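A.B. asks: Quick one, what's the 3D model for this:
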Amino acid sequence: MRIAIVTESFLPTTNGVTNSVCKVLDHLRAEGHEAMVIVPAAGSPSEYAGFPVHEVPAIAYRQFPVGLPSPHVQRLIAAFRPDVVHAASPFLLGAQAIAAAGRLGVPSVAIFQTDVAGYARRNHLGAATAFAWRMVRWIHNGAALTLVPSSASMHDLEAAGIRGLARWGRGVDLVRYHPANRVDPATTALRDRLAPDGEVVVGYVGRIAPEKQVERFAALRGLPGVRLAIVGDGPSTPAVRRALAGMPVTWLGRLGGAELAAAYASFDVFVHTGSEETFGQTLQEAFASGVPVVAPRSGGPIDLVEHGVNGFLFEPTDDAGLRAAVTLLSRDLGLRLRMGEAGRRSVLARSWHAVCGELVGHYEQTVAAAAPKTILRSS
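C.D. replies: This next block holds a predicted model:
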């Protein structure tokens, strides 16, 4: 197949959208497909996995490039002659790509990954929340198929009147993130740094931004024998540092590769604090590492955390529930080990190879469904 991937985020920016796109491109190359990538201008590489990467004009917003409408998008798609257009977390650039695909008679698959409407609601933007949903509906109803990562997202999009929905989750690297990393020298050295007296390490990995609500770790203040480890950075770092002042926290900054895998393996408990996660990729990485998870009963974590089996869910605004779950796990090594093992089992079928194979199946079904319309339009 020939796939044109249009993404709102790409290297050198690192986040969930970028990571998913790179994994998809790796899979397409391994399986012999052809692809090209259109991205907002941000100093991206000229190719990835042997596929060309084309930049289009963009502006910076909150440290991220935002692609602007450009006639170059339709010209690039037309010249490539794809079987399908893949719009990753579509906003301005993705919306233009979906519209261009429609004009060219090419079916498009949109990946819902960023809760734009949730952002408007959280920031008390009032009428802007309804406007955000109108934008989401307009963008995604232009695509032949929208793939959603969780049951919560499916419910929200169905309620918003968005058609042509199907589930597609995210994969996890089961080799890089593995319980065996616990005995790796790099992990043991990090563990000695994080818990010099054998304390229980409660960890977080992710962007430190308002929607992640990392300041909620303050609910764990005063728990005996517990130390915090926070991996990541972002615009809320100064505010979160102030909120956690005086607590035993090690700030590890942004990590990747083997260093990130070692960080996960050094945790005893993984805590996710944000209640607006559309999926929860870091939860999967913690599970793959054999670490139990504590997360809000909201959004993507609902599908990933089996309460009482591989971790605990707490009510989204209940800091006391968050504290109680971490307290229980911090006091019971056997429970942590059992839940960690259950977490690993829960993601064994979610390798990136398997998940990207599902995506190609969605491409094929979308192209097949569009074939009669394409024939009529060209006749």
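A.B. asks: C-alpha only now, for contacts and for neighbours.
C.D. replies: Noted.
A.B. asks: What ranges does the stretch 151-300 of the chain have for its strands?
C.D. replies: Counting by DSSP state E, counting those that start in this stretch, the stretch 151-300 of the chain has strands at residues 165-167, 200-205, 226-231, 249-253, 269-271, 293-296.
A.B. asks: Can you pull out the residues in contact with the second one?
C.D. replies: Strand 200-205 is touched from outside by 194-195, 225-232, 264, 266-272, 282, 330, with contacts defined as CA atoms under 8 Å, 6 or more residues apart in numbering.
A.B. asks: Was I right to think residue 288 contacts residue 344?
C.D. replies: Yes: under the criterion of CA atoms under 8 Å, residue 288 makes contact with residue 344 at 4.7 Å.
A.B. asks: Compare the two (neighbour count), which wins?
C.D. replies: Neighbour count, other CA atoms under 10 Å: between residue 288 and residue 344, residue 288 has more, with 31 against 24.
A.B. asks: Next, the contact list for the more buried one, please.
C.D. replies: 172, 173, 174, 177, 178, 179, 343, 344, 345, 347, 348.
A.B. asks: what's the spacing between the closest residue to residue 352 other than its chain neighbours and residue 257?
C.D. replies: Spatial nearest neighbour of residue 352, chain neighbours left out: residue 171 (4.1 Å); criterion: CA to CA, 6 or more residues apart in numbering. Using CA to CA, to the nearest Å, we find residue 171 at a distance of 16 Å from residue 257.
A.B. asks: Likewise for residue 179?
C.D. replies: Taking CA to CA, one finds residue 179 at 15 Å from residue 257.
A.B. asks: Same check on residue 60?
C.D. replies: 27 Å.
A.B. asks: Neighbour count: those two, which is higher?
C.D. replies: It is residue 60, of residue 60 and residue 257, that has more neighbours when counted by other CA under 10 Å, with 12 against 9.
A.B. asks: host element of that one?
C.D. replies: Assigned by DSSP states H and E, residue 60 belongs to strand 58-61.
A.B. asks: If you count contacts, what does that strand end up packed against?
C.D. replies: strand 64-67 (3 or more CA pairs under 8 Å, 6 or more residues apart in numbering; DSSP states H and E).
A.B. asks: Buried ones in the strand it packs on, by neighbour count?
C.D. replies: 65, 66, 67 (16 or more other CA atoms under 10 Å).
A.B. asks: Around residue 47, count how many other residues there are.
C.D. replies: Quick note: residue 47 (other CA under 10 Å) scores 12 neighbours.
A.B. asks: correction: residue 44
C.D. replies: Residue 44 has 17 neighbours, counted by other CA under 10 Å.
A.B. asks: same question, the one 5 residues further on
C.D. replies: A count of neighbours around residue 49, defined by other CA under 10 Å, yields 15.
A.B. asks: one more, for comparison:
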Amino acid sequence: MEPTDLRIALFSGNYNYVRDGANQALNRLVGYLLKRGAKVRIYSPVVDSPAFPATGEMVDVPSFSIPTRKEYRVPSRFEGRPREDLEAFAPNVIHVASPDIVAHRAVTWARAHGVPVVASVHTRFETYMQYYRLQWLEPVIRAILRRFYHRCDAIVAPAESTAAILRAQRMARDISLWTRGVDRDQFNPERRSMEWRRARGIGDDDLLIVFLGRVVMEKGLDIFAAAMGELGRRGVEHKVLVIGEGPARTAFARDLPDAIFTGQLTGDDLAQAVASGDVLLNPSVTEAFGNVTLEAMACGLPVVAASASGTTNLVRHGETGMLVPPKDVAAYADALEAYARDPELRARHGAAGLDYARTMDWDRINDAVLQVYLRVVGKRKRS
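C.D. replies: Got it, this is the predicted structure:
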């Protein structure tokens, strides 16, 4: 079987209406599949003002917004146009990118029609509960996810550490890796600008600690703010740059009154801001991969991060950055203080991270998913 024989139906709860690492990876994947001659149809909510243009042909799936997170939408209905279009498209493989209502229905359709299903894991949904005081729901979420993934033919995970957790949780047996690449034309150390820093009151010798990503509680905002407070108590001079936007911005700004908030940046503006920092702090434990970590490494920044799934496959402790027990505020402060006191250590770890980022080629990475499609389709034909 050749790539040109594939007809792929991709179901995604968020393909392009909010900009994050997961849906940008999906768009890159679709671009690669189309380049290889595969036919792809995307089933996802469509909005009037998406965050960026979609790659490929989309079919609108009815959806509703989450009351507490209005920027996100939940696909709600498979029957009607989505199902009719799917049956007319006649896919020979279905890819589900989020375990929502419509994805469950799509898996049911696929099983009834003998079509194999590949699921991709982009985040650890069950870990979100701790940030909203709903820890008691974690076993329920895991049970729902286990049932969902057991009905799929294969899973692709973005990091070996994430795959190991999925195996330990008995989510699936057939798990392959679909890591993430980085656009090195966009993210690179040459983007660093001392003029950009000075225009924002950041001195050439100031240690600029960067937060990069959606400003939401599940990114570990409380730990980030607490670590900054600890640095202040120790008398470690530093400044904070928050790159991103989200519903928790007001609270985060209250906890970091002296921080510089850029809001959401894209393209060259984003790359320049990241490269103009000195160290990335990423305390999130919800990452399945950590795209922002790789982007910072591509800019030559060392990374201080939670020792959690996804990040542990990017950050080599004592080589490209420092890994810290997830909620150990003092340990985060220790790592940041070490970089503040030793610019040579900062430069050495940043250079090692840059070397690693140079190995992350998007086409090679996306080909791994293509090979999974071909394998499951071939296996289903032989059975």
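A.B. asks: ok, back up a step: ok, the residue nearest to residue 352 of the first structure to residue 95 of the first structure distance?
C.D. replies: Distance, residue 171 of the first structure to residue 95 of the first structure, by CA to CA: 25 Å.
A.B. asks: Repeat that for residue 146 of the first structure.
C.D. replies: For residue 146 of the first structure relative to residue 95 of the first structure (CA to CA), the value is 13 Å.
A.B. asks: more crowded one of these two?
C.D. replies: Neighbours per residue, other CA under 10 Å: of residue 146 of the first structure and residue 95, the larger number sits with residue 146, 26 against 23.
A.B. asks: Specify the local secondary structure of whichever residue in the second structure pairs up with that one.
C.D. replies: Counting by TM-score structural alignment, residue 146 of the first structure corresponds to residue 155 in the second structure. When classified by DSSP: H, G, I helix; E, B strand; the rest coil, residue 155 of the second structure comes out as strand.
A.B. asks: re earlier: just the buried ones among the contacts of strand 200-205 of the first structure, please.
C.D. replies: Among the contacts of strand 200-205 of the first structure, those buried by neighbour count (16+ other CA under 10 Å) are 194-195, 226-232, 264, 266-272, 282, 330.
A.B. asks: Give me the nearest residue to residue 96 of the first structure, chain neighbours excluded.
C.D. replies: Leaving out its chain neighbours, the residue that sits closest to residue 96 of the first structure by CA to CA, 6+ apart is residue 69, at 6.5 Å.
A.B. asks: Map the one you found across to the second structure for me.
C.D. replies: Taking TM-score structural alignment, the alignment pairs residue 69 of the first structure with residue 77 from the second structure.
A.B. asks: Tell me if I'm right that residue 12 of the second structure and residue 46 touch.
C.D. replies: No: using CA under 8 Å, residue 12 of the second structure is not in contact with residue 46; the gap is 10.9 Å.
A.B. asks: Please report the distance of the closest residue to residue 172 of the second structure other than its chain neighbours from residue 194 of the second structure.
C.D. replies: With CA to CA, 6+ apart as the criterion, residue 172 of the second structure has its nearest non-adjacent residue at 5.9 Å, and that residue is residue 150. Here the criterion is CA to CA. By it, residue 150 of the second structure lies 52 Å from residue 194 of the second structure.
A.B. asks: what do you get for residue 210 of the second structure?
C.D. replies: 15 Å.
A.B. asks: Have a look at those two and say which one is more surrounded.
C.D. replies: residue 210 (26 against 13).
A.B. asks: Counterpart of that one over in the first structure?
C.D. replies: Aligning on TM-score structural alignment places residue 210 of the second structure opposite residue 203 in the first structure.
A.B. asks: and if you look at residue 246 of the second structure?
C.D. replies: Under the alignment (TM-score structural alignment), residue 246 of the second structure pairs with residue 234 of the first structure.
A.B. asks: tell me the contacts of its match?
C.D. replies: 207, 208, 209.
A.B. asks: Export those residues as CSV, with columns for neighbour count.
C.D. replies: Shown next, in CSV, are the contacts of residue 234 of the first structure (neighbours: other CA atoms under 10 Å):
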residue, neighbour count
207, 23
208, 23
209, 18
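A.B. asks: which among these gets closest to residue 355 of the first structure?
C.D. replies: Of all those, residue 355 of the first structure sits closest to residue 207, with 23.9 Å by CA to CA.
A.B. asks: returning to what we had before: residue 12 and residue 46 of the second structure - which one has more neighbours?
C.D. replies: residue 12 (25 against 20).
A.B. asks: Need the counterpart of residue 251 of the first structure in the second structure.
C.D. replies: Using TM-score structural alignment, the equivalent of residue 251 of the first structure in the second structure is residue 261.
A.B. asks: right, and its match touches residue 242 too?
C.D. replies: Yes: using CA under 8 Å, residue 261 of the second structure is in contact with residue 242, at 4.8 Å.
A.B. asks: next one: the longest helix along the second structure to chain centre, how far?
C.D. replies: Identified as the longest helix of the second structure according to DSSP state H is helix 362-382. Its chain's C-alpha centre and that of helix 362-382 of the second structure lie 22 Å apart, by CA atoms, centre = their mean, to the nearest Å.
A.B. asks: in it, what counts as buried?
C.D. replies: For helix 362-382 of the second structure, by 16+ other CA under 10 Å, it's 362, 365, 366, 367, 369, 370, 372, 373, 374, 376, 377.
A.B. asks: give me the stretch of the first structure that it matches.
C.D. replies: The aligned range for helix 362-382 of the second structure is 352-372, by TM-score structural alignment.
A.B. asks: how far away is whatever residue of the first structure lines up with residue 142 of the second structure from residue 68 of the first structure?
C.D. replies: Matched by TM-score structural alignment, residue 142 of the second structure corresponds to residue 133 in the first structure. Look at residue 133 of the first structure and residue 68 of the first structure: by CA to CA, they are 20 Å apart.
A.B. asks: Of these two, give the one with the bigger neighbour count.
C.D. replies: Neighbour count, other CA under 10 Å: between residue 133 of the first structure and residue 68, residue 133 has more, with 21 against 18.
A.B. asks: What count of nearby residues applies to the spatially closest residue to that one that is not a sequence neighbour?
C.D. replies: Using CA to CA, 6+ apart and skipping residues adjacent in sequence, the residue nearest residue 133 of the first structure is residue 117, 5.6 Å away. By other CA under 10 Å, 18 other residues sit near residue 117 of the first structure.
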